[in-house]
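Enquirer: Turn this into a structure:
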Amino acid sequence: MDLTGLSSKGRFLMVLCIVSYLYKSTAAEGSCKLKAKFNLRGYKEVEKKTVVIGGMFPVHQRLTDTDSNTTIAPESSDCEGFNFRTFRWAQTMLFALNEINSRNDILPDTELGYVIYDSCFTISKAVEGTLTFLTGQDEAVPNYRCGDGPPLSALVGAGGSDLSIATARILGLYYFPQMSYASSCSVLESRFQYPTFLRTIPSDEHQSVAMAKLVLHFGWTWVGTIAAEDDYGKYGIKRFKEVVEEAGVCISFSETLPKIRNPEAIERIVQTVLDSTAKIIVVFSSDVDLSPLVGELLRNNVTNRTWIASEAWVTSAAISRHPDILPVLGGTIGFAVKRADIPGLKEHLLSVTPYNDTLTEEFWGIVFNCTMNYRQVLSGMRRCTGEEMMEKLSNTFTDVSQLRITYNVYKAVYAVAHALHNLEDCKPHSGPFENNTCADITKFEPWQLMYYLKNLRYTVPHTGEEIYFNNGDVDGFYDILNWQSESEGGITYTHIGYYNSTAPPEERLIINNGSIIWNNDILETPRSVCSERCQPGTRMGIRQGEPVCCFDCIPCADGEISNTTDARGCIQCDEDYWSNANHDTCVPKTIEFLDFTEPLGITLIAIAAFGALATIAVAIILLMHLNTPLVNVNDPLLSFSLLLGLVITFLCSIVFLGEPQMWSCMTSQVALAVGFALVLSSLMGKSALLMLRARASSDTAVIAPRVIMIVCTLIQAVGCTVWLILMPPQPVKNTAAQNIKIILECDPGNIIFICSIFAYDILLAVLTFSFAFVARKLEDHFNEGKSVTFGMLVFFIVWISFVPAYLSTRGKFMVAVQIFAILASSFGLLACVFIPKCYVLLIKPERNKEELMIPRAKSRDTAASGSSASLATTSSSANANGTTVSTVSLDD
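Expert: Have a look, this model is predicted:
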């Protein structure tokens, strides 16, 4: 063989092909042998073609079960579970290639051939098809391609994301372009791992975010998730969880659909759905993986759930046309890629014949329930004539109402064709490659076509959509569909909105809520929450060991509010504010003080005024009878000082009323302390007067009580003055006594001062009572000692009762109790000391005589013998000093 005309590279490739051929023919003799022969089915047309485009479609759903017996040589598995929908995808690629080859504006001088394989929805078959496509033979020698056929351009496929990930890793080694129509997994965005991967379907990054926004749009915070056990389901649901959990949504359960038949796992998933309180279930799966679960849901009659569908099954007729599916999946909301009408496709689909290839033959036998296999005909099956009417079919294959993935296949084929057209249309010396060279359409390298694909921008025929690739991806645009019932009982996909990833954030998700019909034909949006939302006035209390969406609504404490829904905590109101009844607003506290104008204040003023007037009236009566024996006998100065002190105490009680001011706080407290000091010191002087007259001279008996009164009063006055100078009482807002009120009251300033001041009054009271109690049995004038004793008893009873009453009240009633104690004690002293005198002066004036003021003799004999001398002495003493030492008894 003459190899001199070939380049060094051509010689090397020829040698490799010869080696490959020789090692097969000498497998039994040499050390190299064929390990296995691939069993692939599909379409192939490369003869007399300029460029070949590869295709890979999951026409079957799974591999057939193989015998694990190792006593015989294993064979490459065949496929089963024919899928009409994916078979339509494969036919769409053939339709697009025929359409391109018949056009004059795209590749006018180039005929496109094709090699299409069935990936059987499994990675192993996808890898087999990729290796066979690259090497050109089903007895593949990796990294070698033997033959001189037309160049390979790109692979359209391979179906699901996990299939494309496997093929993209192989194709990326050779920088061989791959154009996917259905692989939306976000992991394929990595140009480092998948440098030659492009797609006409949006990345699941957009779909996952769109699903999350849909959940947030309807306020669902408690959802379940189900994902296929592949890269599509794993990465899609992972991104969805990240977005919703960041927004506060909780996942009730997260289940995985098995890739191989596993009834126990499916039953467990259904039971999880039944046990969960989540009414919203998000499913990231293909229709193939979801079908076993749908069957089990139907058997268990799982209703009252809303399903959120990913684009891989939202328009799947294999799911939506399932008998009795409406009660289970009715109301489903899902995201679907763009749809389009492709003129001529329906006619192409109806024109297929069973004679072209094994795939179409199998399809024909399934839809018409016949066979072309001679052995099966002999066994009793009806023979296919090939004249069966395709027009009468009504199945997924011929249904072109929802061309979405089909439209992506159409766009993918046209993308490769436009890239090839740009490569072919390159002008010499203006090319993008080294030295401005162009690639030769008859022998270009894959990486050269990759340049044109990455920089491609074209318009899709019939639809006018402009396609370009941003780092290998297209923009994220989804139609939002709602499964609603048809009049015939089937399901129709109603368009209710869309999601556009390129729109402003607030306009990306557009939904017409009014056009949605939920499960069981309900118009009201379903609720799916672990716990109902906490209204304003409550806060969320997390349940221990449960997701954050499961909580109890705990009412805010008094003085705290929450003014938002689902508040994490309550807000403390400011010091002058308090929570309202609903605990959702802080309202100003009620300001409380004992006002002059309210009934209680008016009553106390009237009583105080009456007391002061009564005291003044008594003083007037005494003045009118100043020179009578009854008035003169008990030191009128002490009587008038006592009456002055009572007037002060009566009137100071009025100062306690009204809004506390600086002057009123100082006046009320000081007047009360000094007034009682004057009253008590006067009473103590009267009691001392009785005791001194029984034991001392008349001069001492008159002067000493007055000195006691003046000194004791001055001591209190000096103490109050020091108090007012150093730490005077002042008005304050008491916000601690009552939560809902601000009590305006007087702060004493310093507890030591006020305790000292009133302790002094208590000391005077104790001394007065002691003196009066001792003097009550002395031979006195008009029983003054007994009157003071009774008055002090009333005084003590009132103030002892005042302490618990004062401590048990709050607010303005504390002031009322204090005023009542002042008035009661003052009235008690006034009545006990002066009513007997006024009675004699006004009612019994005949008893107000000097002779009746003479003390009763201790014995009648002593009185008889010394009566004249005593009377003379008494009379002269009275005339000399202006007072009398005679006494009179009420019993006389």
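Enquirer: rest of the way, CA atoms for contacts and neighbours
Expert: OK.
Enquirer: Run through the residues that contact residue 328.
Expert: For residue 328, the contact set (CA atoms under 8 Å, 6 or more residues apart in numbering) comprises 297, 298, 301, 302, 303, 304, 305, 519.
Enquirer: Pull out the buried residues from the residues you listed.
Expert: Neighbour-count burial (16 or more other CA atoms under 10 Å) applied to the contacts of residue 328 gives 297, 298, 302, 303, 304, 305, 519.
Enquirer: Same list (the contacts of residue 328) but as a markdown table, adding distance to residue 690.
Expert: As requested, those are exported to a markdown table (distance: CA to CA, whole Å):
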| residue | distance to residue 690 |
| --- | --- |
| 297 | 109 |
| 298 | 112 |
| 301 | 108 |
| 302 | 105 |
| 303 | 104 |
| 304 | 101 |
| 305 | 101 |
| 519 | 104 |
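Enquirer: Now residue 760: closest residue in space that isn't a chain neighbour?
Expert: Spatial nearest neighbour of residue 760, chain neighbours left out: residue 716 (7.5 Å); criterion: CA to CA, 6 or more residues apart in numbering.
Enquirer: And the contacts of stretch 664-677?
Expert: Contacts of stretch 664-677 (CA under 8 Å, 6+ apart): 645-646, 648-649, 652-653, 655-656, 712-713, 716-717, 720, 724, 728-731, 746-747, 757-758, 761, 764.
Enquirer: Now, those residues that are in strands?
Expert: Cross-referencing the contacts of stretch 664-677 against strands under DSSP state E gives 730, 731, 746, 747.
Enquirer: To compare with the earlier structure, here is another sequence to fold:
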Amino acid sequence: MKFNLVQYPIYGQLIFLLVQIWPGMSSKDDLSNSMLFPNKTYQPGDVILGGLFDIHDLYDPDSNLCSSINIRGIQYAEAMIYAIQSINDNPNLLPKIKLGYHLLDTCSSSQLALSYAIQYAQPSNKNNQLCSTSSAHGRKENSNKTLTKPIVVIGARTSEQSIAIATLFNQYNLAQVSYASTSRILSNRVHFRTFFRTVPSDIHQAKVFLDLLTYFGWNYIATVAADDIYGQFLVNSVTALASQRGICIPLQRRFSTTKLTTDVKEIIHSLLDDTAIQVIILICSEYQAIQFFKQAEKYNLTGRTFIASDGWGDSPQLKTIRHDVIGGALGVVLDQGLSTDFQYYLQDLDLCNHHNHSKDQDQSWLTSYWRQQLGMDHNMSFHSCQTRQTWLKNNGKTLDSLIADGKSGYVIDSVFATAHALHHALECDDHDCRLDLPLSQLRLKITPSLDNITFDGITDPSFQFDQEGNSQGVYTIINLQPQQDTLNFITIGMWNGSKPIDQELTLFLYQPIVWNSNNSSQIPISTCHGDCQPGSYRRYRKNKSSCCWDCLPCPPNTISNVTNAPVCYSCSWGTFANQSQCQDVQVTHLQISDPLVIALLTVVSFCAIITLLVWICMIIYRRTPIVRATHRLLTHILLFGVIILYIVPILLVLPLTTTICSLVLLILSFSCTCILASIMVKTQLMLGLFNVRNPSAIRQSLLYRTCGQFIIVSVLIIVIVAIVGITLLVYPIEVGRYISTNNLVYANCQATTKAPFIILVVGLFIGNVICISLAYRARKLPSNFNEAKCILVTCVVMCMTLLYLVPFYFATSGLASIAVISFGVTIFAIVVVLCLYSYKIYLIIVRPELNTRHSTRRTVSRYSFSQKTIR
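Expert: Below you'll find the predicted structure:
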């Protein structure tokens, strides 16, 4: 990536700052003599480590003085001193090498930090070799045996400071290990090749912010940040990730460090004006956060939920802020790296054993802190060495102990990482280290050594730097919970960047979260508008962000079935809108009062009555020649089939079920087979009686016997019905839904295949063709007692009925289908009755003289004589 001053304007500022500072820097090598260094501590050693800490929060460049003690800065400086003492006491790490340190107070100033960095990096006029005369073991023997320049610099705390000095250190191959700088810019190994840090890049912190927002459903928030490198780039990362997740940030504000109070006042008024913003991400340092909340107390910015960056999320000073302002805040802080031994070390510090050596005891960091804690006047001095017990006896007050927080572990790991890298660079074994390396060469070896170290650290049991010089991204999520008269930091979760994306955030369900609201257990709502429930849709407000909308009810006959639906959808045919879902329209069943039912039942009843009258007539006149000539058993079977066929239209107007649908097809197959089988057997029997030369032979056949006729007809019926029944088992009929043009739904019988109906129709056609063939051959038989011509007409009409019925059945649905089948079946049935029996009834009732045995014999004799003449 090409370095661009336009893209990163801070670098241009730093170069300008460097030009301004450099001419005024002292050319001397002894930093303790420079007027720019009012706060420092120094311990000589074989190898010097530099250290940059914010012992004070404010720096006045005009007076060159610092003010406002930062207790954390003192703690971190003491952590470095403790770590160096631990390493010096460890015979296995850097044997026979004594580490020294030179710690400087940067006073939270990038300008001051850069000034120190220039002095750290400048070549020294003194001997820059570990020793001028070496012993057999490589141990230096002369008095000029120490390096006056640091090999590695521990620090700085803020990203702005680290970017400034890392830019310079990169030119001098001076390695830097920061314990708190998290800006993602520092991961650029091209421009910051010698920079390392024991904390993760803040790109991980931005992900934690977004995971928390997503988890709690907050999509309308504000970001407030310091207008520095740390704040600028972390806010940019949050904004980029928020846009990907549909989270709106309508209020993005930054405050200047030089106009802190004025800017914060304006920001707080903006937050008070937009009550929809209930969640605020505050990205700044500890000092800046405390100043922000003091203004929030002043202007009564209460009831909001703050998400804290790692710069202030676990600051003890938050306990001094009113509960209704800061209570319920969520802190995203670095994973706690606590050291019990270091805590004991801090507890034992007093005026006799602290290591902040200076010529004037009153100017030490700890004495400044204790003077501030005890409210002592600056004129009162601490010239004498006093233990805690002595101080309590003489003054009636005790010296407050420093309390180690989790971040001190990152300072200790920075020092130990440096020590392990030195151990490798100096080619140390179990007893000695190489001590003849020039400063420039040693600095060149330190950076690759830092890249390859692995050791058991406080913050990570297997600590190592990744390829960008960062450590693993692990954060602790804490909740600031009011308890009685104080505020306590309660751990509620973890975030681990090494886990899969959907498993990085883990909140402890057993630990309840206390929120800053009247209902402290209710998750705050931070949206421009609440969720639009199913049955409504979102309409975005004009001149507002994409997270502001109104919830409008769906128009008639439209629905939305998801939360925050963008539009409402029309229901499909056969359904109706019930706001949040499309419900099926209830099936409309035919009623007895419907015109179609009335017409159908009237026609069916009329045809059934006619059929019954014919049947009754045939029973009454069963002994007459014409009736006897119709073969009574076959007549009864045929008329029974016709009567059963009338049941089909009645079943179709009932509420349809799978049973009714299957029963309709079985009845059709049974009835039609009864009719066609009877006609077929009857026609074949007549042909046999008149065409066989020996009539006695036909009388001996099975066809002429009554039981034989019954068996033949029964077999045909069983075969056809069985075929249709098996087909129904393989392809069961179901009740479907037919939607009419006026959105009414009717039930209809439908199957996955038309096979059962096709089999029935094909069977009927084949039967009709056979009957037509037989009837055509029997058309010249005596017409006064046989129905050969009537059978021919009947079969032709049945074929025409089927030809009409089949295409209409496949082309219609719903009520039309029911009407086609019902009227078609009824017509089919009545045609059979009228064509076969209307002429016979006419003879029986109107022309009874033709229904005598004498008339029958004469007709048969005339037919027989005509047949002999033809031969």
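Enquirer: TM-score for this pair?
Expert: After superposition, the two chains reach a TM-score (TM-score structural alignment, normalised by the length of the second structure) of 0.59; 576 aligned residues with a CA RMSD of 4.4 Å.
Enquirer: Tell me the one of the ones in strands among the contacts of stretch 664-677 of the first structure nearest residue 640 of the first structure?
Expert: Nearest to residue 640 of the first structure out of those is residue 746 (CA to CA; 31.2 Å).
Enquirer: burial measure for the closest one, as a count.
Expert: By other CA atoms under 10 Å, 22 other residues sit near residue 746 of the first structure.
Enquirer: ok, now residue 585 of the second structure?
Expert: With other CA under 10 Å as criterion, residue 585 of the second structure counts 17.
Enquirer: Wait, it touches residue 747, no?
Expert: No: between residue 585 of the second structure and residue 747 there is no contact under CA atoms under 8 Å: 11.4 Å.
Enquirer: which residue lines up with residue 159 of the second structure in the first structure?
Expert: With TM-score structural alignment as the criterion, the equivalent of residue 159 of the second structure in the first structure is residue 161.
Enquirer: quick one: residue 672 of the first structure from residue 754 of the first structure, how far?
Expert: 11 Å (CA to CA, to the nearest Å).
Enquirer: Spell out for me which residue occupies the centre of the first structure.
Expert: The first structure has residue 566 as the residue nearest its centroid, 4.6 Å off, counting by CA atoms, centre = their mean.
Enquirer: need the strands for the stretch 251-400 of the second structure, in chain order.
Expert: Taking DSSP state E, counting those that start in this stretch to define them, one finds strands in the stretch 251-400 of the second structure at 279-283, 305-308, 330-334.
Enquirer: what packs against the first one?
Expert: Yep, that's strand 279-283 of the second structure we're talking about. strand 220-226, helix 229-244, strand 305-308 (3 or more CA pairs under 8 Å, 6 or more residues apart in numbering; DSSP states H and E).
Enquirer: Can you get me the start-to-end distance on stretch 318-331 of the second structure?
Expert: Span of stretch 318-331 of the second structure from end to end, CA to CA: 11 Å.
Enquirer: Sorry, wrong one. I was asking about stretch 725-734 of the first structure.
Expert: In stretch 725-734 of the first structure, first residue to last residue: 24 Å (CA to CA).
Enquirer: Stretch 447-466 of the first structure too?
Expert: Using CA to CA, the two ends of stretch 447-466 of the first structure sit 24 Å apart.
Enquirer: next one: stretch 348-355 of the second structure
Expert: Note: stretch 348-355 of the second structure ends 12 Å apart using CA to CA.
Enquirer: ditto for stretch 310-323 of the first structure
Expert: Termini of stretch 310-323 of the first structure sit 21 Å apart (CA to CA).
Enquirer: now what about it, what contacts it?
Expert: Stretch 310-323 of the first structure is contacted by residues 85, 207, 283-287, 291, 294, 325, 333-337, 396, 402, 481, 490-491, 493 when judged by CA under 8 Å, 6+ apart.
Enquirer: ditto for stretch 499-509 of the first structure
Expert: Residues outside stretch 499-509 of the first structure that contact it (CA under 8 Å, 6+ apart) are 206, 210, 213-214, 475-480, 497-498, 510.
Enquirer: Tell me which of the residues you listed fall in strands.
Expert: Among those, the members falling in strands (DSSP E) are 477, 478, 479, 480, 497, 498, 510.
Enquirer: among the residues you listed, who's most crowded?
Expert: residue 480 (27 neighbours).
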